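# Need coordinates for the following:
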Amino acid sequence: MSLLAHGNSILEVEVTNISTHGVWLFAHGEELFMSYDDFPWFREVAVKSIVNVEEQSPDHFYWPDLDVDLTREIIKHPERFPLKSKSR
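Here you go, the predicted structure:
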């Protein structure tokens, strides 16, 4: 979401789309797609929980409502990181 620093709004990361196939995340000029098959934590949860995302450090994203922690590398190459949580 956006960070406020001295009255200035700086958009670090945001969810740009949620569909029946997955979630699109926009960060630093790049759109990243997270399919529900690879990222089941986002399936069947409230939209407000999905859009509540923070960038805790460069390219490290955290959804506090879901306790989901992902990096850009994991999102871009989920096949390299086969561990998955059980679907909710």
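
# going forward, measure contacts between C-alpha atoms and count neighbours the same way
Noted.

# Look at residue 83 and tell me its secondary structure.
Secondary structure, DSSP: H, G, I helix; E, B strand; the rest coil: residue 83 is coil.

# Also this sequence, please, to line up against the first:
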Amino acid sequence: MPSCVKVLNVSPNGVRLSVKGREHFLPYDEFPWFQNARLAEIQRVQLLHGRHLYWDRLDVDLDLDSLDQPAHYPLTYR
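I've put the predicted structure just below:
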């Protein structure tokens, strides 16, 4: 069974993912945990319970709703 989540690109500006056929861009200024991470750490992502992205080596857990509707999640990293 193919994975429902795939890292498409890691650029100087952020990480582009495909999750269940939808693309998401995670810019480093909003998702700083990825900026200094190794490529292997970023690529090791799992989709848990159909809604949560989890990077075990980075200890990062993101709900898909926070990517689809960021206005509903006003707290951001500063």
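
# In structure 1, which residues correspond to stretch 42-61 of structure 2?
Under TM-score structural alignment, stretch 42-61 of structure 2 corresponds to residues 50-69 of structure 1.

# so how many other residues sit close to the aligned residue in structure 1 for residue 22 of structure 2?
Structural alignment (TM-score structural alignment) places residue 22 of structure 2 against residue 30 in structure 1. The local packing of residue 30 of structure 1 (other CA atoms under 10 Å) involves 9 other residues.

# For residue 16 of structure 2, give its distance to residue 70 of structure 2.
For residue 16 of structure 2, the distance to residue 70 of structure 2 equals 16 Å [CA to CA, to the nearest Å].

# Look at these two and report which has more neighbours.
Shown here are residue 16 of structure 2 and residue 70; by other CA under 10 Å, residue 16 has more neighbours (17 against 12).

# would you say the more buried one is within a strand?
Yes. Using three-state DSSP, the assignment for residue 16 of structure 2 is a strand.

# who's in contact with the residue nearest to residue 72 of structure 1 when sequence neighbours are not counted?
In this structure, residue 72 of structure 1 finds its nearest non-sequential neighbour in residue 59, 5.3 Å apart by CA to CA, 6 or more residues apart in numbering. Neighbouring residues of residue 59 of structure 1 by CA atoms under 8 Å, 6 or more residues apart in numbering: 27, 71-72.
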